[in-house]
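# Can you look at this prediction? I've put the sequence above it.
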Amino acid sequence: MQALELDIKELIISALALEDITPDDIDAEQPLFVKGLGLDSIDALELGLALQRRYGVTVTADSEETRRHFGSVQALAAFVAAQRTR
């Protein structure tokens, strides 16, 4: 799972063009939105598209379940891993 978390961190950085941030700067357990990494709704859309392109996962817009999946890098990694096994 750590390799997947690292890959997702790198995807976040590249998809959102986060300058001056490295994967080591992102705590896998920290929130991605508001506090923590401080992403916003536009970032969520871009990240959702990037996840879909890279991993082939489908993300439903504006659902409570999606908000949980986007809660942290750790949660995203668990979501992607679960989708891959289907």
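Perfect, I can see it now.

# rest of the way, CA atoms for contacts and neighbours
Will do.

# Flag every buried residue along the helix or strand containing R68.
Following DSSP states H and E, one finds R68 within helix 64-69. If you call a residue buried by 16 or more other C-alpha atoms under 10 Å, then helix 64-69 has these buried ones: H69.

# And here is the other one:
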Amino acid sequence: MSASRSANLALVLVVLGWLLAYYGVMSQFGDPAPSVARSVIESQRHVSLAVWLIGLMCLVGSLWLSGRSFAAARRRSLLALASVVVPIVFLLAQLY
């Protein structure tokens, strides 16, 4: 795969990764209705965890592709890196 294609894929994976990670976390907020069976709640929890992990893997893959394509596509590579790291730093700063 060419470096240009790797940089483009890194940018796509950043967007996809953040969307999936956001859905995986936000789908766990709130209380289920009392009439919902425990098995359904557990099933939804497993789906949310799987989506969250896939989102994290997309972000890690984006970082790897960004590093792999840095020599040939510096701007896109740095944009992908910043798109992963800056929100994480912002979120951690909000916790402290």
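Received it, and whenever you're ready, just let me know what you need. Just so we're clear, the structure is a prediction, and the values are computed from it rather than from any experiment.

# what's the TM-score for these two chains?
After superposition, the two chains reach a TM-score of 0.28 (TM-score structural alignment, normalised by the length of structure 1), with 39 aligned residues with a C-alpha RMSD of 4.2 Å.

# For the helix holding R68 of structure 1, which helices and strands make contact with it?
Helix 64-69 of structure 1 is packed against helix 73-84, with contacts defined by 3 or more C-alpha pairs under 8 Å, 6 or more residues apart in numbering; DSSP states H and E.

# let's go with 6 Å and repeat that
Packed against helix 64-69 of structure 1, as judged by 3 or more C-alpha pairs under 6 Å, 6 or more residues apart in numbering; DSSP states H and E, are no other helices or strands.

# the strands in structure 2, which residues?
Taking DSSP state E as the test, none of structure 2 falls into strands.

# Nearest to the spatial middle of it, which residue is it?
G17 (2.7 Å; C-alpha atoms, centre = their mean).

# quick one: contacts for that one?
Applying C-alpha atoms under 6 Å, 6 or more residues apart in numbering, one finds that G17 of structure 2 lies in contact with G55, C58, L59.

# Among these, which lie within helices?
Judged by DSSP state H, the subset of the contacts of G17 of structure 2 located in helices is G55, C58, L59.

# Near the first one, how many other residues are there?
Spelled out, that is G55 of structure 2. The burial metric for G55 of structure 2, expressed as a neighbour count using other C-alpha atoms under 10 Å, is 24.

# Please apply the same query to the second one.
Residue neighbour count, defined by other C-alpha under 10 Å, stands at 22 for C58 of structure 2.

# For it, give its distance to W64 of structure 2.
Counting by C-alpha to C-alpha, to the nearest Å, the gap between C58 of structure 2 and W64 of structure 2 amounts to 10 Å.

# cool, the first one as well?
Relative to W64 of structure 2, G55 of structure 2 is positioned 14 Å away (criterion: C-alpha to C-alpha).

# Need the residues touching each of C58 and W64 of structure 2.
Both C58 of structure 2 and W64 lack any common contact, where contact means C-alpha under 6 Å, 6+ apart.

# what is the orientation angle of the helix or strand in which L47 of structure 1 is found with helix 73-84?
L47 of structure 1 is part of helix 41-55 when elements are defined by DSSP H and E. With axes from the mean of the first three to the mean of the last three C-alpha atoms, to 10 degrees as the criterion, the two stretches helix 41-55 of structure 1 and helix 73-84 enclose an angle of 40 degrees.

# Sounds good, over and out.
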